[in-house]
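Undergrad: Predicted model and sequence follow; I will ask about them next.
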Amino acid sequence: MSRNARLIYSPDYTQYYFHDDHPFNQRRLLLTHDLMSSFGILTESDILAPRIATEGELTLVHDPRYIQFVRDQGHSEKELPQAASYGLGTEDVPCFTNMHESSALIVGGTLNAVDAVMKGQTEHAFNPAGGLHHAFSGRASGFCIYNDCSVAIAYMRKHWNARVLYIDTDAHHGDGVQWSFYDDPNVLTVSMHETGKYLFPGTGNTTERGDGSGYGYSINVPLDAFTEDDSFLDIYHELVTKLVKGFKPDVILTQNGCDAHAYDPLTHLSCTMKIYQEIPRLAHRLAHEYCEGRWIAVGGGGYDIWRVVPRAWTLLWSEMSDQPLSDQPLPKEWLERWQPQSELGLPARLFDEGFPVIPRRAEITEKNRLTLERAIMYAPTGTEDTSK
């Protein structure tokens, strides 16, 4: 196989399952895997199986008492009294059977992606089940039980002493990852998200810049509601290009939540499939320019599992594996297989038809530009010392 990319995947990922009516539905992974295969850009030889992360690996970030409780709760027939204190048994994170095992499998999938890239077995790796960026050291949050992104970064810091650039383009702020490395100047966390004025978790302001020696290494760009493609990509390209130049990472980890799409039921951004081609394209190029190709991607949010997630993550994989896709009809066999199971009409093409223009477009664009200026005021952008 000539492609230097691996997909970390197993149908067992669907065991991370809250209930039928919960918005976080890992069935989206089955649809995505099938769409990649139907386009002919994924074969079995591209796939690496995940593994269950060990307790020692999880404790790089998570409190051992929390890990033990998650294990105990997942093996209990009833909700344990302490569940709420750990962020479990809530509307967002209901308890379910084998919580520990299914959550640790996702973390292990991301660690397998890290190992493959950092050991030079492949240049790029993508774990679509990963991206659970809201979980904290001792508490579940926002559909996330263990934080595979934070564990992966801590793992790279421990075993390779790597300088890690973490780029999060989920519509929700990557709070769990930010707070895990808030005082570490060797981890630059970047989050572009919808403003917390309207959306969970309510954090991610431009003033959240890091602490101590890590000041300036936490970057947040809270975008105005109803931000469209052009403004999103303008901010993204300028932000990421400057930060890579200034920070000079050893490896790039991207969290690729696709809930900034206009169809997403939980958010208020107004982007189309265009950004899900451009986001990985820039990350890919910069990984080769600055990191000898080392690029690890994970999934994240995405709650229109039928119309958005499969297309977005198929575009990511097509970029990562150097099999570019242009706008074209979705494979007939994929549509015939899944349309009977969807209450929504599936899109006919890989890219979206034109959406109505947002009336406040100019105002939103200008507001986002001002936000970017504030966000990078103290950031390592490569412009601090122009004499070098």
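TA: All right, it came through fine. Numbers count the residues shown, from 1 in each chain.

Undergrad: can we go C-alpha only for contacts and neighbour counts from here?
TA: Noted.

Undergrad: Could you list the buried residues of stretch 114-130?
TA: Within stretch 114-130, the residues that count as buried by 16 or more other Cα atoms under 10 Å are 114-118, 122-130.

Undergrad: Let me fix that, I meant to ask about stretch 11-24.
TA: For stretch 11-24, burial by neighbour count (16+ other Cα under 10 Å) applies to 13, 15-18, 23-24.

Undergrad: before we move on, what SS does I296 have?
TA: Following DSSP: H, G, I helix; E, B strand; the rest coil, the label given to I296 is strand.

Undergrad: Could you pull up the residues touching it?
TA: 113-114, 117, 124-126, 251-254 (Cα atoms under 8 Å, 6 or more residues apart in numbering).

Undergrad: try this one side by side with the last:
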Amino acid sequence: MTLPASEALWIDCSNSKRYRFDEDHPFHPIRLRLTEELLEAIGALSERHLLKPSDAIPMEELEAVHRSDYLQIVQELSKEAPSREAVDQAARYGLEADGDTPCFPGMHEASAAVVQGSLAAAEAVMSGRSLHALHLGGGLHHAFPDRASGFCVYNDAAAAIRWMNRRYGAKVLYIDTDVHHGDGVQWCFYTDLDVFTFSIHETGKYLFPGTGFANERGANSGYGACLNVPLEPYTEDESWLACFSESLERIMRSFKPDVIVSQHGCDAHALDPLSHIHCSMNIYREIPKRIHRLAHEYTEGRWIALGGGGYEHWQVVPRAWALLWLEMTDHPLLRTIDASASGGPLPGDWPKLASPRRPSELPGNWLDDNASWAPMPRRSEITAKNKEVLEIALQHLG
């Protein structure tokens, strides 16, 4: 069945929720459940949107992205009682117990389920079943062919992109709005002219992973198919959106992709504990709106969206990801949200999820009252520096 252009598919995240390190780890699937609850509370998520991915482990697609020795060590470390040899090698592969990405029982199966969800989204869009598809369990953009990094074991975005390249010969634009540079996806396709990687993030001078500078533009035959816009700490909405919009418009005109894959980490928010960018919920309303428009203008609507980072689990992530889904489905509530500076009230019975970590105060509206926020010191200097970096970054685009 081909869905009408106003519809999108929601990739069921039940299997992706198994991707869980421990209760105190910042990358926690509670973010997915809170987002689902919010969308269910406003009647924006129903069975007709749902696509359940296969339970099979996509080894062929994993092997197309990751080295065989890495896949083997992940599988061994996923056992309840891994071998001593595997434990001794864990650090070499970024999976040490006291690191950012510690191994856990069932890690291989859970990580493969994340990849399978993003492949299902890609297949739904490329087959014409739906114009848009969203897999919030995906977006593990830091994983490398030979190691885990930054909470990411297998790189689902890279696997889905490579699958579309091979199966359909598609030119893919990858857009990464996570506050951390999308390094794993970039390096997977750094010499590939058919995949354009665009990452806008806090500068690696101060933030993990320490890469993503304006001079990273691709290499060899892939030179020019990579754009990084590293922003200054404490960048605010206006400067962030100006850099994002100008970059994206230039990329679309120059690259002319067949399909868009976007990663929607929402950790550039002022409340996020793991970064220093000072944006509000306004950018998370604008990001999907601008991508959506350009998808219909350049790619006949083909748009695959993935989750990503975001570590203010209660106050930021559910609103940001719900706004993404509302945009992908052209939900009528957007008219109310866009008509008010506050975006209008959130449902009074949200969230229902019981947790000892639940904050005493939760946001009451879709958007932030950032007019009441104290302006950042050095705002003009930060804006000028971002503009200067943007001009350098864009030099190689037509």
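TA: In hand now; what should we look at? Remember, predicted model here, so these are calculated numbers, not experimental data.

Undergrad: With secondary structure and distance to P329 of structure 1 as extra columns, can I get the buried residues of stretch 11-24 of structure 1 in JSON lines?
TA: Formatted as JSON lines, those follow (DSSP: H, G, I helix; E, B strand; the rest coil; distance: Cα to Cα, whole Å):
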{"residue": "Y13", "secondary structure": "helix", "distance to P329 of structure 1": "28"}
{"residue": "Q15", "secondary structure": "helix", "distance to P329 of structure 1": "31"}
{"residue": "Y16", "secondary structure": "coil", "distance to P329 of structure 1": "31"}
{"residue": "Y17", "secondary structure": "coil", "distance to P329 of structure 1": "31"}
{"residue": "F18", "secondary structure": "coil", "distance to P329 of structure 1": "33"}
{"residue": "P23", "secondary structure": "coil", "distance to P329 of structure 1": "27"}
{"residue": "F24", "secondary structure": "coil", "distance to P329 of structure 1": "27"}
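
Undergrad: Which one of those residues is nearest to W317 of structure 1?
TA: Y13 (17.9 Å; Cα to Cα).

Undergrad: Can you tell me what that closest one aligns to in structure 2?
TA: Matched across to structure 2, Y13 of structure 1 falls on S16, judged by TM-score structural alignment.

Undergrad: For that match, give me its contacts.
TA: By Cα under 8 Å, 6+ apart, the contact list for S16 of structure 2 reads 110-111, 113-114, 117, 137-138.

Undergrad: That one - nearest residue in space that isn't next to it in sequence?
TA: Counting by Cα to Cα, 6 or more residues apart in numbering, the nearest residue to S16 of structure 2 once its immediate chain neighbours are dropped is V114, at 4.9 Å.

Undergrad: Ok, G89 of structure 1 next?
TA: Take G89 of structure 1 and drop its neighbours on the chain: the residue closest to it by Cα to Cα, 6+ apart is C95, 5.1 Å away.

Undergrad: Now that the one you found has come up, it's in contact with L88, right?
TA: Yes. Counting by Cα atoms under 8 Å, L88 is a contact partner of C95 of structure 1 at 6.2 Å.

Undergrad: Closest to K387 of structure 2 out of the contacts of S16 of structure 2?
TA: The nearest member of those to K387 of structure 2, counting by Cα to Cα, is G138 at 31.1 Å.

Undergrad: can you pull the contacts of the residue positioned nearest the centre of structure 1?
TA: When Cα atoms, centre = their mean is applied to structure 1, the residue found nearest the centroid is Q255 (2.4 Å). Residues near Q255 of structure 1 by Cα under 8 Å, 6+ apart: 131, 149, 166-170, 297-300.
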